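Chemist: model this:
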Amino acid sequence: MQRPILYVAITNHGFGHATRTASVAATIQKLCPEVLLIMVTTAPRWLLECYIEGDFIHRPRAFDLGVVQADSLNMDKDATLARLLEIKKQQNSLIASEVNFIRQNRVQLIFADIPFLAPLFAQKAGIPCWMMSNFGWDFIYRDWGGEFVAIADWISECYQKCDRLFRLPFHEPMPAFPHITDVGLTGGTPRYTAEAIRTIWGITAPPEKTILLTFGGLGLQQIPYDNLRHFPQWQFIVFDQSAPDLPNLIKINDRKFRPVDFMPICGKVISKPGYGTFSEATLLDIPLVTIPRDDFAEAAFLLEGLVNYNSHQIIQPEEFFQGNWDFLNQPLQPPQKTHPLAKDGNQAIAQAMINYLQEHKYK
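Modeler: Take a look at the predicted model:
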């Protein structure tokens, strides 16, 4: 009897889409181990293995690019436009090769976050495409105007062929999608107890003086680490291997560990606006300190979600990059909404897909 086969296509941009999709894929695997996962992404296998404990097939393919970036905050729009025009030119051959793969492997359902060609693969292969995101790339590019408007129109047309969108919290309206199901927060859950993390990494400061600095897979070249000397009694945790060696800075160099594994021992997380970090910190009720990003349209919705649903501080870039980090001594703002967000996004999305795959097992 054939196993249910799920083709999971992930946007080729940083690590955030890969980790949040892998969190859902891992939940599918836990709830229904017979589902075979085909993870279609250029994200490294080790990153996926941080979330998915069982077997999966890794197919390294890119069908979109998000935004070409030097680091987590600096974007190259010209290079982004050139690459998008290249994808548009090649779309027929990209579709043909993937449809061939999908048919050969008897895939029953495509799940995508949120490469815009995925619904076209599904349509040609005669199977459904379900997607998940809090924004579409049409929204990001349209905001840039000029030549990006025509690109955004093309992408919106692709998204219109999506059979079902699981719309995550902190979302833009996503009007191109005809069938929307709103779901709760998604993300990874800590794999270790707080005690184990403290012991393994020698973390002795109390939570209110333990800070996680996380700026996504692209990192941030200009973190002003010099400021840490103002806080000798505090402990700071980073995943940035290029960070200097400082007595109160712990560099996490073991790929088994993820930012979410450290959140429970921290009083605050300092991050750029990003769905994955915002969602995981909000799932765990860990306060967030962040910097606005006026050049990335998604950021306004992330910040609004943060203000509504988590304890927070929004600091100006100059406070972070040029200041002395006195903001660490300032009080946090409480969430503005009293009712919390639903936290069952992984389970809701996973169960819907399992139900579909089981219903269509013998078809």
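Chemist: please count neighbours and contacts with C-alpha atoms only from this point.
Modeler: Will do.
Chemist: so what does the longest helix seen in the chain touch, helix or strand wise?
Modeler: Counting residues, the longest helix in the chain under DSSP state H turns out to be helix 77-104. Under the contact criterion of 3 or more CA pairs under 8 Å, 6 or more residues apart in numbering; DSSP states H and E, helix 77-104 touches helix 118-125, helix 148-159.
Chemist: structure for this one too, so we can compare:
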Amino acid sequence: MSQPAHLFVDISAHGFGHLAQVAPVLAVLTARLPELRLTIRSGLPRERLQARVATAFTHLRASSDFGYVMHDAVSLDLAATAQAYRRQHADWEVLVDRDARLFRELQPDLVFSDVAYLPLAGATQAGIPSAAMCSLNWAELFAHFFAKEEWAETIHRQMLDAYNSAECFLRVTPGMAMADLPRLRPIGPIAALGEDCRRALRAQLGCSSDERLVLIAFGGFEKQLPIDAWPPIPGVHWLVPQTWQVEHPSVTAFEPLGHSIADLLRAADAVLSKPGYGTFAEAACNHTPLLYLRRDDWPEQDFLIDWLQEHGRCRQVSEDELLAGRLQVALESLWSQAAPPTPQPSGAEEAAAALLPWLTKVTES
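Modeler: Prediction:
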């Protein structure tokens, strides 16, 4: 009697973009393999995972990476990040052994990571195949920020060795160059396509047909803006995170509305965000214009911005404009742009096709 395949998925909790990349791939895999067992390890809350992953899964609440320590959504704390990497890699062999023991116990058919490198090293030690996927990798970012530090060489080598131990690294479009990963396999964009709830959403909000909805979403990192002090922009209604606790006739918290982020993004007339994979790809694929605030020295952002300038409608705003709420000119400029052809999110199907060979081998009990 054959047993269902078992996929162990490690999803970074550094923002929500990693989950936004993985969830559509899991949807394709579980549609093709309805009996697929999923174990998801992530520091994200279970309810956040369930909002994107529709099928049943076992959740291990833990983080095997931290990415970068952030002051806020667009500012890095490099000193704290350096300390965190040095602390983690001081116990590197112990951590790899721990993951290897976990995988020997769980016996998954494949370990799939976006984009922690530790589980890849642990899977290799346990003799279990692994694959990685992302638009970035921590080794390339680490080299960008810390390559000149005398303590960095060993850590960088351990990172690269872990990534290169995987069967493949699926680089999502748009993505960084990743020249140090010889098993790189480029795939197309990954994005959830929202349902068109524009009419229902406007009815909920009591908006007129010509009122514009602008969604503010900074992808899992706090970046509260003084929106209640902004000058009013006629005909614009803002959708903001509930944690901001803003009471204003032109502002509504979006979570209580009961729509998914993808649905809200598709229904919005614009989104305001930072450069991050999930929001950029989903804005383009849902045909939604985007205003963005650049991040402080984040190498991935230029790949994202260049791609969105070609495949979507976007415009940069400054920190001063954002804090003062001087956004009317930027929004009008954004809405006046000609819309290019909407890109198709082919990456989830391509990623699933790459992973299926390890999940369709029949295991006899």
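Chemist: what about the longest helix of structure 1, how far off from structure 2?
Modeler: Compared with structure 2 after fitting, helix 77-104 of structure 1 deviates on average by 1.6 Å (mean CA distance after the TM-score superposition for structure 1).
Chemist: make sure V111 of structure 2 is indeed in a strand.
Modeler: Yes. Residue state for V111 of structure 2 (DSSP: H, G, I helix; E, B strand; the rest coil) corresponds to a strand.
Chemist: OK, contacts around it?
Modeler: With contact set as CA atoms under 8 Å, 6 or more residues apart in numbering, V111 of structure 2 has these partners: L7, F8, V9, D10, P119, L120, A123, I128, P129, S130, A131.
Chemist: regarding the third one, what is its secondary structure?
Modeler: Classification of V9 of structure 2 using three-state DSSP returns strand.
Chemist: hmm, L49 and it touching each other?
Modeler: No. If you go by CA atoms under 8 Å, V9 of structure 2 and L49 don't touch, sitting 11.8 Å apart.
Chemist: more neighbours: which of those two?
Modeler: V9 (24 against 20; other CA atoms under 10 Å).
Chemist: skipping adjacent residues, who's closest to the residue mapped onto G267 of structure 1 from structure 2 in space?
Modeler: By TM-score structural alignment, G267 of structure 1 lines up with D269 in structure 2. In space, and not counting its chain neighbours, D269 of structure 2 is closest to L213: 5.3 Å by CA to CA, 6 or more residues apart in numbering.
Chemist: over to V362 of structure 2?
Modeler: In space, V362 of structure 2 is closest to S2, 6.0 Å off (CA to CA, 6+ apart).
Chemist: the one you found contacts S365, correct?
Modeler: Yes. Contact criterion CA under 8 Å: S2 of structure 2 and S365 qualify, at 6.3 Å.
Chemist: mind checking which of these two has more residues around it?
Modeler: Taking other CA under 10 Å, S2 of structure 2 and S365 do not tie; S2 has more neighbours (9 against 6).
Chemist: need the strands for the stretch 151-300 of structure 1, in chain order.
Modeler: 164-167, 180-182, 210-214, 235-238, 249-251, 268-271, 288-290 (DSSP state E, counting those that start in this stretch).
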